[in-house]
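In: Sequence and computational prediction follow.
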Amino acid sequence: MTEIVQTNTDLETIQLAVRLSSFLKPGDVLTLEGDLGAGKTTFTKGIAQGLGIERTVSSPTFTIVKEYEGEIPLYHMDVYRLEDSEEDIGLEEYLHGDGVSIVEWPQFIEELLPEERLAIKISYVDENRRTLELTPRGKHYQRVVREMLRAGV
């Protein structure tokens, strides 16, 4: 059951993510797919805001993982550079840890990802508008998406 939501501004994308964050719990995993500039980091900023994180969120492109402390820790991963990598850098500790994990470019670590997760694909429509496809994998994430939509998307 994929749900499709359109946002018309960066602020609406952030507000959607803030709303979603209120239904997340430690150990949750979100995967973000989308072209460069689609809004993955903007979406992550909204999750961080909703988790009470005050630090500025930026793309972890060169560090692979950025950790943020809030009401629930946030682990923001950009695994694009891990394509074809055999190196074990301990991502499983984050994915099965005490925070919310957001993984950009998940196809490069598919074998490490938990079966149950919320897959989000962000598509660029035009300068301001984005389409978000929310695909919950597992009952918990079905409930998360259902509750978020009821909360006013």
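Out: All right, it came through fine.
In: from here on, contacts and neighbour counts on C-alpha atoms
Out: OK.
In: Residue 122 should be in a strand, yeah?
Out: Yes: according to DSSP: H, G, I helix; E, B strand; the rest coil, the state of residue 122 is that of a strand.
In: could you list every residue that touches it?
Out: With contact taken as C-alpha atoms under 8 Å, 6 or more residues apart in numbering, residue 122 is in contact with 32, 33, 34, 35, 38, 39, 40, 130, 131, 132, 133.
In: and the closest residue to the second one other than its chain neighbours, how many residues sit next to it?
Out: Nearest non-adjacent residue to residue 33, counting by C-alpha to C-alpha, 6 or more residues apart in numbering: residue 121, 4.6 Å away. Residues near residue 121, counting by other C-alpha atoms under 10 Å, number 20.
In: Test my guess that residue 121 contacts residue 130.
Out: No: contact status for residue 121 versus residue 130: not in contact, 10.0 Å apart, counting by C-alpha atoms under 8 Å.
In: Among the contacts of residue 122, which are located in helices?
Out: Within those, membership in helices is found for residue 40, as judged by DSSP state H.
In: Centroid-wise, who is the farthest residue in the chain?
Out: Relative to the centre of the chain, the most outlying C-alpha is that of residue 86, 23.9 Å out, by C-alpha atoms, centre = their mean.
In: Alongside the first one, take a look at this:
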Amino acid sequence: MSAEPLFLADDDATAELGRRLAKLLRPGDLVLLEGDLGAGKTALARSVIRTLVGDDTLDVPSPSFALVQPYEADGHPVLHADLYRIGDPHEVDELGLFDRADAIVLVEWPERSDEVVQQATVRASLTVPAGGEGRAVTVAFVDGRHL
């Protein structure tokens, strides 16, 4: 699962990447959103979710406190999860991320659960380049799909 890094100059570029990524996602995909605080994980997820549900104005809050925010897209669940606040990796089982095989699941801070990492079909890794301008991102699919 490797890919060439992309440079995202601003929020618009992040949103465009999210739209492109959403068009490649399929029911059953588990997307890891990796990166430090402020790297753009939630911004990327927000664009993906808005594209999947077909509403560019949809309120997509960070799931930091709710842990999971559910959405519906073409009859399939879309789940946006944030594992930052879980205390034990086994708590992931209680979140229902794997309850529906047709769900598209986006997970921020996935490294908090080996189970989540092992089941990933897509990995998006975001970093802030030296100097703090823009974002660098790699997106890799386990099955060979490409952006």
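Out: Arrived safely, thanks for sending. What you see is a predicted model; the values in this text were computed from it and never measured.
In: circling back: could you dump the contacts of residue 122 of the first structure to TSV with distance to residue 79 of the first structure and neighbour count?
Out: Output for the contacts of residue 122 of the first structure, formatted as TSV (distance: C-alpha to C-alpha, whole Å; neighbours: other C-alpha atoms under 10 Å):
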residue	distance to residue 79 of the first structure	neighbour count
32	11	26
33	11	20
34	13	16
35	14	12
38	16	22
39	16	25
40	13	24
130	22	22
131	22	19
132	20	25
133	20	18
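In: Out of the contacts of residue 122 of the first structure, which comes closest to residue 6 of the first structure?
Out: In terms of C-alpha to C-alpha, no member of the contacts of residue 122 of the first structure lies closer to residue 6 of the first structure than residue 131, at 4.4 Å.
In: so what's that closest one up against?
Out: Neighbour list for residue 131 of the first structure: 4, 5, 6, 7, 122, 123, 124, 125 [criterion: C-alpha under 8 Å, 6+ apart].
In: out of these, which is most surrounded?
Out: Each of the contacts of residue 131 of the first structure was scored for neighbours by other C-alpha under 10 Å, and residue 122 scores highest at 24 neighbours.
In: just so I have it, where are all the strands in the second structure?
Out: 6-8, 30-34, 68-73, 76-82, 104-108, 122-127, 135-141 (DSSP state E).
In: which one of those lies closest to residue 14 of the second structure?
Out: Comparing those against residue 14 of the second structure with C-alpha to C-alpha, the closest turns out to be strand 6-8 (5.9 Å).
In: what sits against the spatially most central residue of the second structure?
Out: Centroid check for the second structure by C-alpha atoms, centre = their mean gives residue 106 as the closest residue, at 3.7 Å. For residue 106 of the second structure, the contact set (C-alpha under 8 Å, 6+ apart) comprises 30, 31, 32, 33, 45, 78, 79, 80, 81.
In: To which residue of the first structure is it aligned?
Out: In the first structure, the residue equivalent to residue 106 of the second structure is residue 102, according to TM-score structural alignment.
In: where does that match sit relative to residue 150 of the first structure, distance-wise?
Out: 23 Å (C-alpha to C-alpha, to the nearest Å).
In: Residue 35 of the first structure now?
Out: In this structure, residue 35 of the first structure lies at 29 Å from residue 150 of the first structure, with C-alpha to C-alpha as the measure.
In: give me the number of residues near residue 9 of the first structure?
Out: Around residue 9 of the first structure there are 13 other residues, counting by other C-alpha under 10 Å.
In: from what I can see it touches residue 128, true?
Out: Yes: here residue 9 of the first structure lies in contact with residue 128, judged by C-alpha under 8 Å, at a distance of 5.0 Å.
In: how much space between the corresponding residue of the second structure for residue 68 of the first structure and residue 18 of the second structure?
Out: When the two structures are superposed using TM-score structural alignment, residue 68 of the first structure falls opposite residue 71 in the second structure. Noted for residue 71 of the second structure: a distance of 16 Å to residue 18 of the second structure, by C-alpha to C-alpha.
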